[in-house]
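J.: Build me a structure from this.
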Amino acid sequence: MTLTLPDGREVRPGKVLCIGRNYAAHVREMGDVAEPPAEPVVFLKPSTALVADGGEVVLPRQSDEVHHELELVAVVGRGGRHIREADALGHVAAYALGLDLTARDLQAQAKANKGPWSIAKGFDTFAPLGPLAAAESVGDPGTLEIALSVGGEERQRGTTGHMIHSVPRIVAFLSSVFTLEPGDLIYTGTPEGVGPVRDGDRLEATGTRLPALTVTARREAAV
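T.: Below you'll find the predicted structure:
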């Protein structure tokens, strides 16, 4: 996928960086840890997981339980390493709505075996990304309301002000581990209300000062 940043630059996302357990209510609904994390929980998705607005999410034959997770996505416009939290928003060029699709049954197996989540999170089309909104037009990323409907029924609604780790904190933390580059995507975590996605479902995400994201789901045919 190629993205056009608000300044006209065309970039290909090199890294899809994702934050888990970043809303306390979601931590409680998952029930797999007792306390919210003191530091951001980080995992990665391959760029092949990306799918644009209007596209199709493929539910893989390896999983019987794919869940939606609505997220605010920050798009890196200016790279850097060891970025100070006070300077972090200056490195974000745009924001978008995104979905972190998760094969929950495969993730549960990985957790039980104390293994990584890469397969559960990384299938093709498991990171839908909406149209970009310039950071200047969005303003404070900690004041946004985001919502997701599936088949016309609202499933998720949250406020980014309820994030455990704010966008500036996340950017600063990630840059202490990875060199951030223009086009890198940061999925910032999901509020409560995650649930199953079925064959034929239409998923519609909306948010304050953010373009809508719509994708449909299709079950992968058996081989």
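
J.: From now on I want contacts and neighbour counts done on CA atoms only, so please keep to that.
T.: OK.

J.: Can you give me the buried ones in the longest strand along the chain?
T.: Counting residues, the longest strand in the chain under DSSP state E turns out to be strand 210-219. Neighbour counts using 16 or more other CA atoms under 10 Å place Leu210, Pro211, Ala212, Leu213, Thr214, Val215, Thr216, Ala217, Arg218 of strand 210-219 among the buried residues.

J.: And Arg198, how far from Val215?
T.: Between Arg198 and Val215 the computed distance is 12 Å (CA to CA, to the nearest Å).

J.: Give me the three-state assignment for Leu106.
T.: helix (DSSP: H, G, I helix; E, B strand; the rest coil).

J.: quick one: contacts for the spatially closest residue to it that is not a sequence neighbour?
T.: Excluding the flanking residues, the one nearest Leu106 by CA to CA, 6 or more residues apart in numbering is Ala120, at 5.3 Å. With contacts defined as CA atoms under 8 Å, 6 or more residues apart in numbering, Ala120 is in contact with Thr102, Ala103, Arg104, Asp105, Leu106, Gln107.

J.: who's in contact with Arg198?
T.: Shown in contact with Arg198 (CA under 8 Å, 6+ apart): Leu59, Val66, Ala217, Arg218, Arg219.

J.: So the last one is in contact with Asp201, correct?
T.: Read it as Arg219. No. Look at Arg219 against Asp201 with CA atoms under 8 Å: they stay out of range, at 10.0 Å.

J.: Look at the nearest residue to His67 once chain neighbours are set aside and say how many residues are nearby.
T.: Setting aside the residues directly before and after it, His67 is nearest to Pro196 in space (CA to CA, 6+ apart), at 4.3 Å. Around Pro196 there are 17 other residues, counting by other CA atoms under 10 Å.

J.: wait, doesn't Pro196 sit right on Glu69?
T.: No. Counting by CA under 8 Å, Pro196 sits too far from Glu69 to count as a contact (9.7 Å).

J.: Proceed likewise with the subsequent sequence, for comparison:
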Amino acid sequence: MSNFANFREIGRKIVCVGRNYKDHALELGNPIPKKPMIFLKSTNSYVAEGNPIVIPPGCQNLHQEVELGVVIGKQAKNIKKDDWKDYVAGYTVALDMTARDFQDEAKKAGAPWFLSKSFDTSCPVANFIDKSKISDPHDLELYCLINGQEKQREKTNSMIFDIPTLISYVTQFATLEPGDLLLTGTPAGVCRVQSGDTIEFGLTGIIDSKFFVQ
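T.: Got it, this is the predicted structure:
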């Protein structure tokens, strides 16, 4: 399989899973989904370490959501659960930055979430991790600290829908391409971040990343 270190440049889309950790759904007062809740972030939202997260104009309530990312390795359509590993190049960890006030306003109006999820710099990502370095992606620990204070920490085995289920479900409807990123949901602990904050996040013992909020 090719080198996917530059997945941000070769991927066509960022496929996201909402409410995939029970405690996160509950903390926002949302029902627990009975099937995967899928939405997109556009690739303009990518930002690499060393660059700042920029709060979008007018946003007063920006939240961080740390997530395990699955990098797709080859074209995937109608994939069976048992075959999911064949289509994975590796992993990363990312923040699904969310303009929560924009999202709440859109929900009330029955309007799309695009601006709340896909503003520039709304997807800070760590480096690529080849799948050979992670034996079981369902046995990892996500964490996120803001200004040194722990906000999120959860094992990935707490996901409502596991990675085989997500890949199988998504590829029934939409083909996943090499370099596409599948974000698998965030655990509880999201909160407001502000200009001047430092966000540290990663996978315990595997990868660490740090971003500054401008």
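
J.: In space, not sequence, find me the middle residue of the second structure.
T.: The centre of the second structure sits closest to Leu183, judged by CA atoms, centre = their mean, with a distance of 3.5 Å.

J.: Show me what that residue aligns to in the first structure.
T.: If you follow Leu183 of the second structure across to the first structure using TM-score structural alignment, you land on Tyr187.

J.: what separates that match from Ser166 of the first structure, distance-wise?
T.: Tyr187 of the first structure sits 12 Å away from Ser166 of the first structure, going by CA to CA.

J.: Can you pick out the most distant pair from the contacts of Arg198 of the first structure?
T.: Spatial extent of the contacts of Arg198 of the first structure (CA to CA) is set by the pair Val66 and Arg218 at 11.4 Å.

J.: Quickly list what's touching both of those two.
T.: Shared contacts of Val66 of the first structure and Arg218, counting by CA under 8 Å, 6+ apart, come down to Leu59, Arg198.

J.: Look up the closest residue to Thr145 of the first structure, ignoring the ones flanking it.
T.: Actually, residue 145 of the first structure is Glu. It isn't Thr. Closest residue to Glu145 of the first structure apart from its sequence neighbours, by CA to CA, 6+ apart: Thr159 at 4.4 Å.

J.: in the second structure, which spans are helices?
T.: Along the second structure, counting by DSSP state H, helices occupy 7-10, 22-27, 100-109, 114-117, 163-173.

J.: could I get those as CSV with distance to Asp139 of the second structure?
T.: CSV is the format used below for those (distance: least, CA to CA, whole Å):
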stretch, distance to Asp139 of the second structure
helix 7-10, 23
helix 22-27, 17
helix 100-109, 29
helix 114-117, 27
helix 163-173, 12
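
J.: Of those helices, which is nearest Ala94 of the second structure?
T.: Between Ala94 of the second structure and these, the tightest spacing by CA to CA is seen for helix 7-10, at 11.8 Å.

J.: Identify each buried residue in that closest one, please.
T.: By neighbour count on 16+ other CA under 10 Å, the buried set for helix 7-10 of the second structure is Phe7, Arg8.

J.: mean shift between that helix and the first structure?
T.: Here helix 7-10 of the second structure, set against the first structure after superposition, deviates by a mean of 6.1 Å using mean CA distance after the TM-score superposition for the first structure.

J.: what's the counterpart of the residue nearest to His67 of the first structure in the second structure?
T.: Aligned against the second structure by TM-score structural alignment, Pro196 of the first structure finds its counterpart in Arg192.

J.: Same check on Leu50 of the first structure?
T.: Match for Leu50 of the first structure (TM-score structural alignment): Tyr46.

J.: what about the residue lying closest to that match once chain neighbours are set aside, distance to Ile134 of the second structure?
T.: In space, and not counting its chain neighbours, Tyr46 of the second structure is closest to Cys123: 4.7 Å by CA to CA, 6+ apart. According to CA to CA, Cys123 of the second structure and Ile134 of the second structure sit 22 Å apart.

J.: swap in Ala48 of the second structure?
T.: 22 Å.

J.: ditto for Ala99 of the second structure
T.: 32 Å.

J.: of the two, who's got more company?
T.: Remark: of Ala99 of the second structure and Ile134, Ala99 carries more neighbours, 25 against 14, as counted by other CA under 10 Å.

J.: How many residues are close by Pro128 of the first structure?
T.: Burial of Pro128 of the first structure is recorded as 24 neighbouring residues (other CA under 10 Å).

J.: residues contacting the alignment partner in the second structure of it?
T.: Taking TM-score structural alignment, Pro128 of the first structure has Pro124 as its aligned residue in the second structure. Taking CA under 8 Å, 6+ apart, we find Pro124 of the second structure in contact with Ser45, Tyr46, Val47, Ala48, Glu49, Ile53, Ala94, Leu95, Asp96, Met97, Phe211.
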